[in-house]
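# need coordinates for the below:
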Amino acid sequence: MKSTLPMNKLFFALFLLFLPGSLFAKFDFNANCLKAYGLIFELKLNAARQIIAAEKRSNPKNSIVPLLENYADFFQLLCSDSKDEFERLKGHKNARLDQIEDDDAQSPYRLYAQAEINLQWALIRGRFGEQFNAAMEIKKANVYLQENTKKFPSFQLNAKGLGLINAVLGSLPDGLMKSTLSTFGIKGNVKTGLAMMQRLATGLPASSFEPFYEEVVFYYAFVLTDVTHSENAYAETTKYVSRISDTSLLKSYLKAYVCAKRGHNEEAITTLGAKPTGPQYQSFPYLDYLMGIARLNKLDMSAAAHFNKFLQSNKGVSYIKDSYLHLAWIELISGDGKGYNQNIAKVKGVGYAIHERDKQALQEVAAGVPNVGLLKARLLFDGGYYSKSMEILAGIKAEDLTAVKDKTEYYYRLGRNSDELGKWDAALENYQKAVNYGKGLKAYFSAKSALSMGKIYMMKKSYPQARTCFNTAINMKGHQYENSIESEARDSLKRMN
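Take a look at the predicted model:
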């Protein structure tokens, strides 16, 4: 006799047959996963990990889980900057990739998730000096995303990683990572990358991918500020973070960071003072360092307390030498020579020389004791207090500056302030003097002056002069910030062409 299913089981089987296919997919970005993802981007990592662990127990084959676990590790390392944690957590990468790779090839999340994990580790490895491994991970991510775009052209999130890769690689100076990726035929385009990320940030709120908005804005702000050094970084970041909840500590970080970098110092201080706090948030010592920078940039000596708080709570490898340098400057400005020397000794003997700021701190120490007037003018300029910086410079006579470095910096500072105040003829005159005086110095003043002259000439549509200045900046070697200045000059030449 032919066997038959009971009617209730038959009905259930037919019901399942006509359900949307996404409910069967092992890549299930369900409500729990979306909740965990949102908490990660508020930097509430402990709560996010609890939800991820619960999802893993109830749905062990859901391959969104290893992606979320990697997100949590990525932001933990971003906040802690800990080498020990990095060594411990990076061992999880391959197992996560294996689970994802073996899953549903018909889901757009399969290749996307593999690309994301590789990109996240590439960004973290760069912080710890693993440039070759980072290059290999960028290569893999690029391959996955290109393939995913062909298979799933309507999957908008592909543009996030591809935009980031294009922008970063398009602005890379010559070096190990660029040469490694060039070997595989991978080259970026800054303009293309920025356009992709801007379109995504603009379009996501009205799409089904709206939950990924904060992540896109995070990377877009990073690229504008640190990669392309865009003049629009502050305006763009402020516009896009406005719709992110104030309960997000990541929002506070993004906004304060961009404000501090782009001369909106008072807003940076206000943002950091109002940041959300509590045990639910991931510890983020860097924010104390950033507050110290912002306070000192208005010559507020209470900055010392913030640098000391950072040094006490920090378990990472970055900004230690730079913090002691700033503490030394505070003592110098306050007239305490002994305190200055004690902190300078710590710059030399404590911390690591991996991050660019810490490398520069060592170079600053090697250059000798700074001129106090020029130091004040520099700090005020960095904070966006251009008129106050000019007042300090007005009290300094060029003929009294006997050191070539000091005289070069004096004209550079005059040029920079004039530039920001819209006095471009005065800026060009002083920049040219800085270029003339500072050729061959390890200080960045001459190269940065040439770069800034090029930008003014480009704005004036004086393209031959602009091209000459950008090439002058590129041809200056062996100075501070050589990579970033050269990268910016090359990018400017490309945009002009």
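# switch to C-alpha atoms for all contacts and neighbour counts from now on
Will do.
# wouldn't Asn265 be in contact with Cys259 here?
Yes. Checked against C-alpha atoms under 8 Å, the pair Asn265 and Cys259 is within contact range at 6.1 Å.
# for Tyr412, what are its contacts?
Contacts for Tyr412 (C-alpha atoms under 8 Å, 6 or more residues apart in numbering) come out as 430-431, 433-434, 445-446, 449.
# an error on my part: the question was meant for Lys348.
Lys348 makes contact with 321, 362, 365, according to C-alpha under 8 Å, 6+ apart.
# repeat that for Gly454.
By C-alpha under 8 Å, 6+ apart, the contact list for Gly454 reads 465-470.
# so for it, what's the nearest residue that isn't a sequence neighbour?
Counting by C-alpha to C-alpha, 6 or more residues apart in numbering, Gly454 lies nearest to Ala466, which is 4.1 Å off, once chain neighbours are set aside.
# which residues touch that neighbour?
With contacts defined as C-alpha under 8 Å, 6+ apart, Ala466 is in contact with 453-458.
# here's the other one to compare against:
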Amino acid sequence: MLKLQVDNGRIILKAELQKDPGNAAALIMANYADFLELCVQQDPERYVLLLRNQEQRLEIIESHKNRNAWDDYAAAEVRMHLAMSKLLFGNRLSAAWDFRKAYVQYADNARRWPSFVPNKKNLGVLQILLGSVPDQYTWFLNIIGLEGSVKRGMTNLTVAATTKNPFQEEAQLLHALVLHLLEQEEPEQAVTRATSLARANPDNLLFHFAAMHLLKKTKQSDAALYMYHNRPVGKEYLQFPFLHHMAADLYLFRGDYDTSIQKNQLFLKQHKGKHYLKATLFKLYLAYLLYDHTPQAKWHFNRIAETGIAETEEDKYAVRYVEDAEEPVLPLLRARLHADGGYYIKALQDLKQMKLTTALPLPVRAEYFYRKGRIYHGLEDLQEAIAFYKKTIDVSGTSDLYFAPNASLQLGYIYLNANEPAKAKAYFKQALSYKGHPYKNSIDTKAKLALSDL
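Predicted structure coming up:
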């Protein structure tokens, strides 16, 4: 299942479930197949069937009398999969209820079966996520009786990742992803763990995706593309269109616009879901614009508003860009893309082509200083980075641009790593204070995680 060879997994499970339809461990595995298919392929035509399958498994498990540790764990896992499946397809209220039930089940399992290691995996993840909820929402957690803790969650997840158990590799993968989310540790620690998993399991497509994701997030574009080109392929694997969308971004960062266009067109051809469609059209618009194909750029720009849904931050950003309808400043755009890919020297060269004046619109001036801060931060010139981040905050003022909150977040990380906790705390709190910007969810989560650690 973790290799994303789910059809092969289903074949193995079929004989076991025919022999023992109530086998809790086999039911968990069967649920992975449906859950992973929904997550990876996002096919709305398969949603009702695959969701019903999960609900039926949960009914079987919960009907067991004299339940043991595996029965209780299976109930929590299937409930968790159900919640995530519903959330992915927009059923938020029902998903929230299932998340609550799953968390309560995991917590109860921990009391009833304290030595059952697999239970610590998702219990830890949920504790971390609940512990990172921004302060303004904790009242809701109190009402529904849930309490998170980043510290306890990391302890549980670490035990699951370091103790031999059937779900150890999955726990190791989740541990790497959570480490990146926390960002208190050096980002290389999370990347090293994910890439090590991928290299140790060359036939595991999920591990290659995770490694590619973290390498992209940490601006190591060439290494991320290496993972993409060396991923396992074959008919036995689930078709994974999102990998092509990620690769398209990486080629866009590099400045290979033709290949970026090809990869996003392949994504649109294979993808059956509604997420990331606006983002893909936006990236195609950027690639054609920078490739100097203005008619194609305009055509894709005009389709963004009418295509897909705006639930992911990428899609929301694309909508915001269309609504703002500001004329792009090409050197600034190239600098942003080069910096996002980790090509910092090229990004500085791009910015040298700009003439910054007070006549330029506020978003352009704010982004100019923010990009310079990110570039010098990437080059580890922290004094320059600090100066430009502070300039970003000053120039942005009370606007709803995301540059100031992100600059505050980055200043928090710089001072945290410099062992100046008071300054770090002040900037993390400042990052939380900004309202209405397009990346509020992710910035608030990261700032809250950092504050909880402090």
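# now, the contacts of Lys348 of the first structure that are in strands?
Using DSSP state E to define strands, no part of these is located there.
# so which of the residues you listed are in helices?
321, 362, 365 (DSSP state H).
# count residues in the vicinity of the equivalent of the last one over in the second structure, would you?
Alignment note: Val365 of the first structure maps to Val322 in the second structure; criterion TM-score structural alignment. The burial metric for Val322 of the second structure, expressed as a neighbour count using other C-alpha atoms under 10 Å, is 15.
# Val322 of the second structure contacts Phe301, doesn't it?
Yes. If you go by C-alpha under 8 Å, Val322 of the second structure and Phe301 touch, sitting 7.4 Å apart.
# and Ala201 of the first structure, what's its match in the second structure?
Per TM-score structural alignment, the equivalent position to Ala201 of the first structure in the second structure is Ala161.
# so Glu231 of the first structure, which of the three states?
Three-state assignment for Glu231 of the first structure (DSSP: H, G, I helix; E, B strand; the rest coil): coil.
# can you count the residues close to it?
Using other C-alpha under 10 Å, the number of residues around Glu231 of the first structure comes to 11.
# same thing with Gly175 of the first structure?
10.
# one more: Asn46 of the first structure?
For Asn46 of the first structure, using other C-alpha under 10 Å, the count is 18.
# and it, what's its match in the second structure?
Across the alignment, which pairs residues by TM-score structural alignment, Asn46 of the first structure is matched by Asp7 of the second structure.
# that match and Leu206 of the second structure, how far apart?
Separation of Asp7 of the second structure from Leu206 of the second structure (C-alpha to C-alpha, to the nearest Å) stands at 15 Å.
# over to Ser408 of the second structure?
Remark: distance between Ser408 of the second structure and Leu206 of the second structure (C-alpha to C-alpha) = 33 Å.
# quick one, helices of the stretch 351-497 of the first structure?
Assignment of helices within the stretch 351-497 of the first structure using DSSP state H, counting those that start in this stretch yields the ranges 356-366, 372-382, 386-394, 404-420, 424-438, 445-459, 463-475, 482-496.
# just the ones you listed: most buried one?
Of all the helices of the stretch 351-497 of the first structure, helix 445-459 carries the top mean neighbour count, a mean of 25, counting by mean count of other C-alpha atoms under 10 Å.
# please work out which residues of the second structure line up with it.
Using TM-score structural alignment, helix 445-459 of the first structure pairs with 403-417 in the second structure.
# give me the mean distance between the matching stretch and the first structure.
Following the fit onto the first structure, the mean deviation recorded for stretch 403-417 of the second structure is 1.6 Å by mean C-alpha distance after the TM-score superposition for the first structure.
# what's the answer for stretch 277-288 of the second structure, then?
After superposition onto the first structure, the mean distance of stretch 277-288 of the second structure to its aligned counterpart is 0.6 Å, using mean C-alpha distance after the TM-score superposition for the first structure.
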